[in-house]
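[1] I would like to see how this sequence folds:
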Amino acid sequence: MCLIVVAWQSHPDYALVVAGNRDEFYARPAAPAHWWQDAPQVLAGRDLAEVIGEAGTWMGMTSGARFAALTNYRAPSEKRTDTRSRGELVAGFLRGESGPHAYLDTVSREQGAYNGFNLLASDLRELWWYSNRSATRRPQRLAPGIYGVSNALLDTPWPKLRSRVGALAEALAADPGQPGASAEPYLQLLADARQAADFELPQTGVSQEWEKLLSSAFIRSPAYGTRASTVLRVRHDGRFDLCERSFDANGRIGEVAYQGRMMLPHDAGTEPAPR
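    Okay, the predicted model is just below:
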């Protein structure tokens, strides 16, 4: 992902609301969100490119109440070609059994294995964030609230992040929280293609032209842009809905939607509702 806004324990009906855009070159092969055949508990998109390590995913959840999402940290001067795919970090948590703090603590000891990233992980009891570019290099537990992360550290006030965090707060306030409530307001906040003014642009090491292009929440250019917009809402009782729209350079090319119920920790011994 290149933009994620998250509401954690900030709505009477939802434990977690996530809205995110994945930006990538259109030529890089990927599959939209689906239940994985080789890990049936995982619902996520999938990178299909040839990489070092497991290609993995950028955002996903499981029927066992696990969630993870990742953004790249933009620092082209630091980028190496011999590192492992960052997508395997999301897949590793979704496939595993470790709690989010324990998992991120393990990841923090392998800082040199990956280029820069932000990683969010939750078991619906806690939400944690970790970046291998943070000053402390330690996982941080997040208190209830609304957060955003793009291609810098958590809550770095880039223009698109400030505006989309505000838009998430507005969408959340207007969401009635009823099962089946439309995800359209969240998808629309991800569709904002307005670019930042030149004086607001960060200086991350790419050209001014690229800084301008990348400054909008939704990106489109002939070769690179927003490939997927994903919204996940998880209610306090574990019921969830996930909606994802896919795009290419010409516009929307598909949409998938899933509903079900996660098996929460206190549900041990029961089966999750049919997907």
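
[2] can we go C-alpha only for contacts and neighbour counts from here?
    Fine.

[3] out of all of them, which helix in the chain is the longest?
    Of all segments of type helix in the chain, defined using DSSP state H, the longest is helix 159-174.

[4] Check which residues of it are buried.
    Neighbour-count burial for helix 159-174, counted by 16 or more other C-alpha atoms under 10 Å, picks out Pro159, Lys160, Leu161, Arg162, Arg164, Val165, Gly166, Ala167, Leu168, Ala169, Ala171, Leu172.

[5] Ok, stretch 105-125 next?
    So, applying 16+ other C-alpha under 10 Å, buried residues of stretch 105-125: 105, 107-108, 114-124.

[6] go on, stretch 87-100?
    Using 16+ other C-alpha under 10 Å as the test for burial, stretch 87-100 gives Gly87, Glu88, Leu89, Val90, Ala91, Gly92, Phe93, Leu94, Gly99, Pro100.

[7] Show me how far that stretch is from its chain's centre.
    Distance of stretch 87-100 from the chain centroid (C-alpha atoms, centre = their mean, to the nearest Å) equals 14 Å.

[8] For it, report the contacting residues that lie outside it.
    39, 41-42, 47, 53-62, 66-70, 103, 107, 119, 121-123, 126-128 (C-alpha atoms under 8 Å, 6 or more residues apart in numbering).

[9] What ranges does this structure have for its helices?
    87-95, 100-108, 159-174, 184-190, 208-213.

[10] Turn the ones you listed into a markdown table, columns for distance to Ser134.
    A markdown table is the format used below for those (distance: least, C-alpha to C-alpha, whole Å):
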| stretch | distance to Ser134 |
| --- | --- |
| helix 87-95 | 17 |
| helix 100-108 | 11 |
| helix 159-174 | 18 |
| helix 184-190 | 26 |
| helix 208-213 | 22 |
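
[11] another one to check against the first:
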Amino acid sequence: VFAWHVVPGMPVIAAANRDEFYDRPAAPAGPWPQAPHVIAGRDLQGGGSWMGVSLTGPTGPRFAALTNIRAPQERRLDAPSRGALVADYLRGELDAAAYVAELAARPDLYNGYNLVLGDRDTLYWYSNRGKDDPRNGQPLARGRIYGISNGLLDTPWP
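    I've put the predicted structure just below:
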């Protein structure tokens, strides 16, 4: 769940759990040794992350969070780790709009996912399975609380 410009002075407030199998090795949130400006948990198997912040970026500090879309019938074993999406954005130089455009150009590269990313001014939701949702890949409306799980944005989930 995340609140976007709901509380004055706090652009985004997020609460999440790690969307992964409990036996998958992970490191708790902290500065990354090879990128100390990134503060995030670390997937020790895939090398990426599920949620984190970067203290620097082309437009200042930024945020990213990821959930997997549960679709076992569509899962490809050769697909890259989706945690790379968070890691690459937080370490990279592209702003959120450019990063979303890059991902939208190759939607089938990864297994299904939701990615929330942005900075203090603009927040995007992008899903490589959300082509029919007009919010997909667009800036999200301010003053709202959003929910996301293993389906699309604001989809009821058990």
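
[12] Could I get the buried residues of helix 159-174 of structure 1 in JSON lines, plus columns for distance to Glu244 of structure 1?
    As requested, the buried residues of helix 159-174 of structure 1 are exported to JSON lines (distance: C-alpha to C-alpha, whole Å):
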{"residue": "Pro159", "distance to Glu244 of structure 1": "24"}
{"residue": "Lys160", "distance to Glu244 of structure 1": "20"}
{"residue": "Leu161", "distance to Glu244 of structure 1": "20"}
{"residue": "Arg162", "distance to Glu244 of structure 1": "23"}
{"residue": "Arg164", "distance to Glu244 of structure 1": "18"}
{"residue": "Val165", "distance to Glu244 of structure 1": "19"}
{"residue": "Gly166", "distance to Glu244 of structure 1": "21"}
{"residue": "Ala167", "distance to Glu244 of structure 1": "18"}
{"residue": "Leu168", "distance to Glu244 of structure 1": "17"}
{"residue": "Ala169", "distance to Glu244 of structure 1": "20"}
{"residue": "Ala171", "distance to Glu244 of structure 1": "17"}
{"residue": "Leu172", "distance to Glu244 of structure 1": "18"}
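
[13] if we take those residues, which one ends up nearest to Gly225 of structure 1?
    Using C-alpha to C-alpha, Lys160 is the member of these that sits closest to Gly225 of structure 1, with 15.0 Å.

[14] Surely the closest one touches Glu211?
    No. If you go by C-alpha atoms under 8 Å, Lys160 of structure 1 and Glu211 don't touch, sitting 11.9 Å apart.

[15] Show me the contact partners of the longest strand along structure 2.
    If you go by DSSP state E, structure 2 has its longest strand at strand 35-43. With contact meaning C-alpha under 8 Å, 6+ apart, strand 35-43 of structure 2 is reached by 24-32, 48-56, 83, 90-91.

[16] run the last query once more with 10 Å
    18, 20, 24-33, 48-57, 61-65, 81, 83-84, 86-87, 90-91 (C-alpha atoms under 10 Å, 6 or more residues apart in numbering).

[17] so how far is Ser127 of structure 2 from Val7 of structure 2?
    Val7 of structure 2 is 26 Å from Ser127 of structure 2, where distance means C-alpha to C-alpha, to the nearest Å.

[18] ok, those two, which is more surrounded?
    Counted by other C-alpha atoms under 10 Å, Val7 of structure 2 and Ser127 do not tie: Ser127 has more neighbours, with 26 against 11.

[19] from the buried residues of stretch 105-125 of structure 1, which is closest to Arg137 of structure 1?
    Out of the buried residues of stretch 105-125 of structure 1, the member with the shortest distance to Arg137 of structure 1 (by C-alpha to C-alpha) is Ser108, at 6.7 Å.

[20] where exactly do the strands run in the stretch 51-200 of structure 1?
    59-62, 67-72, 117-122, 127-131, 140-141, 145-149 (DSSP state E, counting those that start in this stretch).

[21] need those strands in a markdown table with distance to Ser229 of structure 1, can you?
    As requested, those are exported to a markdown table (distance: least, C-alpha to C-alpha, whole Å):
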| stretch | distance to Ser229 of structure 1 |
| --- | --- |
| strand 59-62 | 11 |
| strand 67-72 | 13 |
| strand 117-122 | 17 |
| strand 127-131 | 21 |
| strand 140-141 | 26 |
| strand 145-149 | 15 |
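
[22] Of all those strands, which one is nearest Phe240 of structure 1?
    Here strand 59-62 is closest among those (C-alpha to C-alpha), at 9.9 Å.

[23] Structure 2: matching residues for that closest one?
    Counting by TM-score structural alignment, strand 59-62 of structure 1 lines up with residues 51-54 of structure 2.

[24] Give me the mean distance between that stretch and structure 1.
    Stretch 51-54 of structure 2, aligned to structure 1 and superposed, deviates on average by 0.4 Å (mean C-alpha distance after the TM-score superposition for structure 1).

[25] Can you give the contact residues for that stretch?
    Stretch 51-54 of structure 2 is touched from outside by 14-19, 29-31, 35-42, 60-67, 83, 86-87, 89-92, 115-119, with contacts defined as C-alpha under 10 Å, 6+ apart.

[26] switch the cut-off to 8 Å
    29, 37-41, 61-66, 86, 90-91.

[27] Going by neighbour count, which of these comes out on top?
    Within the contacts of stretch 51-54 of structure 2, most neighbours by other C-alpha under 10 Å means Leu90, with 31 neighbours.
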